[in-house]
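*Asks:* Here is my input, please return the structure:
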Amino acid sequence: MLSCNSHIIFFKRIYCTAVKCKPVVSLEESTKQALDAGRYKPRQHEGRLTSGCISLPSSIVNAILKSCTDHPVKALLAEGAKLDNFLRSRKVPLERDELRKKIIECRKFVGDEFRDRFNTEEMTEEQLAYANKVVEAQSKKRAKQQIYAWKPLDYDAYKSLEYLLGRSPAEFSVLMRIFEEIKKRDTEFKPRSFIDFGSGVGTGIWAVSNIWKENIFEYVLIDAASAMNELAESLLRGGEMNKAMNLRNVFFRQFLPASHNKFDIVLSAFSLFELSSKKARADVLENLWNKCDGYLVLVEQGSFAGYLLIEEARQFLLDKIAASGSDWHIFSPCPHHHQCPRLKLADGTPCNFESTYNKLPLGNHSEASKFLYSYVVFKKGLTNQTRFPRLVRPTLVRSKHSICRMCTEEGKLQEIIFTATKHEKNLYRCARSSKWGDLLPIKIT
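*Replies:* Just a heads-up that it's a prediction; the model follows:
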């Protein structure tokens, strides 16, 4: 015969099996002690990483204005906006096997349609030959409509200016957020060298020098378009090529150097879309990882296609590094090394984050805007940092409760409702003040 306590334990097991148990949430101990001692307020907790609206430095804005003096600014802004929209909606290039398969499917579909409408058995050889030509033409037309026609972008001097006006404020704000997180969470990191694959107009060097200018003594910028390199160099010289740079040892290249030199920060931002195949991307990623001696930062559009590229790169590096046996960890945004739980859901929703930025003060385009991006940061070496859950969607703030949707150390998506009555005051306030992309210093059991 079961005792009363045994009955209670048995009931709890049955109940927890049938109904999902609510998680027990508590503040991380050091954070709890700091808040209790009044060293900072809940809205300033250590997991707060998101910054406000980010603007380009005034020196860069002045250089941009000088670079555009010989061109119609209104037309450049309009074309830059079109280019930005195109890049935000870009798709991953199909592999050859996938492309061949889709073409065969289109041809089969058109052929079946034709046979349903006409009796091919009664046709003469000439009619059949003509029908085959019609089917082939219709198949090509259907394929062009249904298959994404990827091609690499060719940047000349004018198109580089379009990119500058249409994209640079948004890209700068994204990279500033990522580098600021590295600086805040790794206070002892003092980079001495930086390499940027697909450097474009130079947003990477603007951001990294804005934070570690006193430490970095070597910058290597790589872009296949010579016009991009020329524009990037001009902007670093204040918009005039005869002026001196205020940065030391800046080198421009069109291809990744074959040397085995190591760099403290290796960046590839918005460049993976320019590579034509999975193998090409893998080769570049392997090369970048071999050049990394600190942080490897990969950034893409916050679209589902951009997220898939980041997840492909993340998984490739996880497999490669695990096989090598070297010390490493994912620094951000993932608090785990498992497969992305968003990918497991297979609902077409990307893991992305949002950055707020001020547009260039040209015409009527000085207002604030938002930009979605997906990224991953790998760090060479082990870490002793606690892996806090990261908010992967905006916090839903209501009158007496807040809903936080997070990615946890177990590689799972978890939604927790924090209330003023059921949770301690500081925990509730920390959750309520946290934003999309922040870490929440809590323990979930």
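*Asks:* contacts and neighbour counts: CA atoms only from here.
*Replies:* Will do.
*Asks:* In three-state terms, label Ser199 for me.
*Replies:* Following DSSP: H, G, I helix; E, B strand; the rest coil, we place Ser199 in the coil state.
*Asks:* Tell me how far it lies from Ile321.
*Replies:* As for Ser199, its distance to Ile321 is 25 Å (criterion: C-alpha to C-alpha, to the nearest Å).
*Asks:* Neighbour count: the two, which is higher?
*Replies:* The neighbour count for Ser199 versus Ile321, taken as other C-alpha atoms under 10 Å, is higher for Ser199 (27 against 17).
*Asks:* any idea where the strands of the stretch 251-400 of the chain begin and end?
*Replies:* Using DSSP state E, counting those that start in this stretch, the strands assigned to the stretch 251-400 of the chain run over residues 263-269, 292-301, 328-332, 353-358, 368-380, 390-391, 396-397.
*Asks:* would you say Ser59 is within a helix?
*Replies:* Yes. According to three-state DSSP, the state of Ser59 is that of a helix.
*Asks:* How many residues are close by the closest residue in space to Tyr375 that isn't next to it in sequence?
*Replies:* Closest residue to Tyr375 apart from its sequence neighbours, by C-alpha to C-alpha, 6 or more residues apart in numbering: Val299 at 4.3 Å. By the other C-alpha under 10 Å criterion, the neighbourhood of Val299 contains 24 residues.
*Asks:* try Asn249
*Replies:* 12.
*Asks:* so Ala269 makes contact with Leu298?
*Replies:* Yes. Taking C-alpha atoms under 8 Å as the definition, Ala269 is a contact partner of Leu298 at 5.8 Å.
*Asks:* Return the distance of stretch 398-408 from the chain's centre.
*Replies:* Relative to its parent chain, stretch 398-408 has a centroid offset of 23 Å by C-alpha atoms, centre = their mean, to the nearest Å.
*Asks:* To check against the first, give me the structure of this:
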Amino acid sequence: MGVELPAALRAALDRELEGVSRRGLAERAARTSAAYRSGQGSAGVVRGLEDALAYALARLPATYAACATVFAEAARMAPGFAPRTLLDAGSGPAAASWAALEAWPRVEHITWLDESPPFLDLAGRLASDAPAPLRASDRRRADLAAPGAGWPHADLVAASYALAEIPPARQAEVVASLWAACDGVLALVEPGTPAGFARLLAARQALIAAGADILAPCPHARDCPLAAPDWCHFSVRLPRSRDHRLAKGAEAPFEDEKFAYLIAARPGLAATARAPRVLGHPRAGKPGIDLRLCGSQGLEARHVPRRDKPGHAAARRLGWGDVFEG
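*Replies:* Below is the predicted model:
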């Protein structure tokens, strides 16, 4: 059910949890989440390995699931893109790096940038039995809010749930530095909140102005047609382990992670033709299926009648975030 952690990462996380109080981790996870929601960054929140482990237990599965979904879309949109190098900016416990290696197994060299030594330490421990590029990752302590100091170029640059920790006045500069380091594809992932969407909308405008091609989720380079209180976001379902449920103080065996994202590419990268994208859940009724789409000209409402058997069968398989080929 949903997007699961790779077996090697799941096993590594279980090893780190051996002998550790689950109640203590749950308390740390709750404090960490509250601190993040109040606007604190990793440097002030994650002060030791146990804080990093509590965060990973609570957030690593969802971060991985969102990144895996975004990278799968990047691979679909640019089927010839085969990155050999990855820059994981604001890497935390490196969920994005694991997801990238699943999507593009030919990645050979990975650089982690993070301000938090405990995160870099935990990421290395979790990668102790991982594929070689993760084990041999270049781990650099770096404050993304002071960008550009020796960041290496990479075919794929990813920043997942990182812009949220950057002061608003510095976010444009960080996006510019990420783009400057990118030789192929830049993937930004943020919480699926109005604030997360606003950060990505600003990044989108800046990247288009800088000459980037937007691969997804937008099927166009026009102004975003959505207006408040609406915002563009998506959802991915992931299973919760027993420890994950304890850390989250939850009982449901699954979680629906809401996220927003942006995939930008250097001009000239071969890409699949854009198609309208489904916004929200399709609505099925007796007459047919109603879809809300973002298309080349903006927002569209599409009704696929039941009498259109091939079209209706195809529409029944569509979910939130999928492209509509009809």
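*Asks:* Any idea what the TM-score comes out to?
*Replies:* Both chains were compared after superposition, and using TM-score structural alignment, normalised by the length of the second structure their TM-score is 0.88; 313 aligned residues with a C-alpha RMSD of 2.3 Å.
*Asks:* What is the equivalent residue in the first structure for Val304 of the second structure?
*Replies:* Val304 of the second structure maps onto Phe418 of the first structure when the alignment is built from TM-score structural alignment.
*Asks:* Isn't that match up against Ala431?
*Replies:* Yes. Taking C-alpha under 8 Å as the contact criterion, Phe418 of the first structure and Ala431 are neighbours in contact, 7.1 Å apart.
*Asks:* Would you mind measuring from the residue nearest to Tyr375 of the first structure to Ala232 of the first structure?
*Replies:* Taking C-alpha to C-alpha as the measure, Val299 of the first structure falls 19 Å from Ala232 of the first structure.
*Asks:* just Ser434 of the first structure next, same as before
*Replies:* Where Ala232 of the first structure is concerned, Ser434 of the first structure sits at a distance of 36 Å (C-alpha to C-alpha).
*Asks:* ok, now Leu153 of the first structure?
*Replies:* From Leu153 of the first structure over to Ala232 of the first structure (counting by C-alpha to C-alpha), the distance is 17 Å.
*Asks:* quick one on the thing from earlier: quick check: which of the strands of the stretch 251-400 of the first structure is nearest to Thr69 of the first structure?
*Replies:* strand 353-358 (21.3 Å; C-alpha to C-alpha).
*Asks:* Return the set of buried residues in stretch 397-405 of the first structure.
*Replies:* Within stretch 397-405 of the first structure, the residues that count as buried by 16 or more other C-alpha atoms under 10 Å are 401-405.
*Asks:* between those residues, which is nearest Leu309 of the first structure?
*Replies:* Arg405 (23.3 Å).
*Asks:* Need the three-state assignment for the closest one.
*Replies:* Taking three-state DSSP, the label given to Arg405 of the first structure is strand.
*Asks:* which helices and strands does the strand or helix carrying the match of Val304 of the second structure pack with?
*Replies:* If you go by DSSP states H and E, Phe418 of the first structure is part of strand 413-419. Contact partners of strand 413-419 of the first structure among helices and strands, from 3 or more C-alpha pairs under 8 Å, 6 or more residues apart in numbering; DSSP states H and E: strand 401-407, helix 425-433.
*Asks:* Provide the aligned range in the second structure for the shortest one.
*Replies:* Read that as strand 401-407 of the first structure. Here strand 401-407 of the first structure aligns to the second structure at residues 288-294, judged by TM-score structural alignment.
*Asks:* contacting residues around the matching stretch?
*Replies:* For stretch 288-294 of the second structure, the external contacting residues (C-alpha atoms under 8 Å, 6 or more residues apart in numbering) are 218-219, 276-284, 299-307, 312, 315-316, 324.
*Asks:* do you know how far Ala82 of the second structure is from His109 of the second structure?
*Replies:* When distances are taken as C-alpha to C-alpha, Ala82 of the second structure and His109 of the second structure turn out to be 13 Å apart.
*Asks:* before we move on, what about Glu16 of the second structure?
*Replies:* Spatial separation of Glu16 of the second structure from His109 of the second structure under the definition C-alpha to C-alpha is 25 Å.
*Asks:* ok, those two, which is more surrounded?
*Replies:* Taking neighbours as other C-alpha under 10 Å, Glu16 of the second structure and His109 compare with His109 leading, 18 against 15.
*Asks:* my guess is the residue nearest to Tyr375 of the first structure meets Ser374, correct?
*Replies:* Yes. Val299 of the first structure is within contact range of Ser374, at 5.9 Å (criterion: C-alpha under 8 Å).
*Asks:* intersection of neighbour lists for the two?
*Replies:* Taking C-alpha under 8 Å, 6+ apart as the contact rule, Val299 of the first structure and Ser374 both touch Ile310.
*Asks:* Which residue of the first structure sits opposite Ser177 of the second structure in the alignment?
*Replies:* For Ser177 of the second structure, the aligned position in the first structure is occupied by Asn287, per TM-score structural alignment.
*Asks:* for the residue mapped onto Phe388 of the first structure from the second structure, what are its contacts?
*Replies:* In the second structure, the position corresponding to Phe388 of the first structure is occupied by Ala275, as judged by TM-score structural alignment. Counting by C-alpha under 8 Å, 6+ apart, Ala275 of the second structure makes contact with 219, 295-296, 323-325.
*Asks:* repeat that with 7 Å
*Replies:* Contacts of Ala275 of the second structure were listed using C-alpha atoms under 7 Å, 6 or more residues apart in numbering, and they are 219, 295, 323-325.
*Asks:* Need the max-distance pair from those.
*Replies:* Using C-alpha to C-alpha, those span at most 12.0 Å, a distance reached by Pro219 and Glu325.
*Asks:* The two - which one has more neighbours?
*Replies:* Neighbours per residue, other C-alpha under 10 Å: of Pro219 of the second structure and Glu325, the larger number sits with Pro219, 19 against 11.
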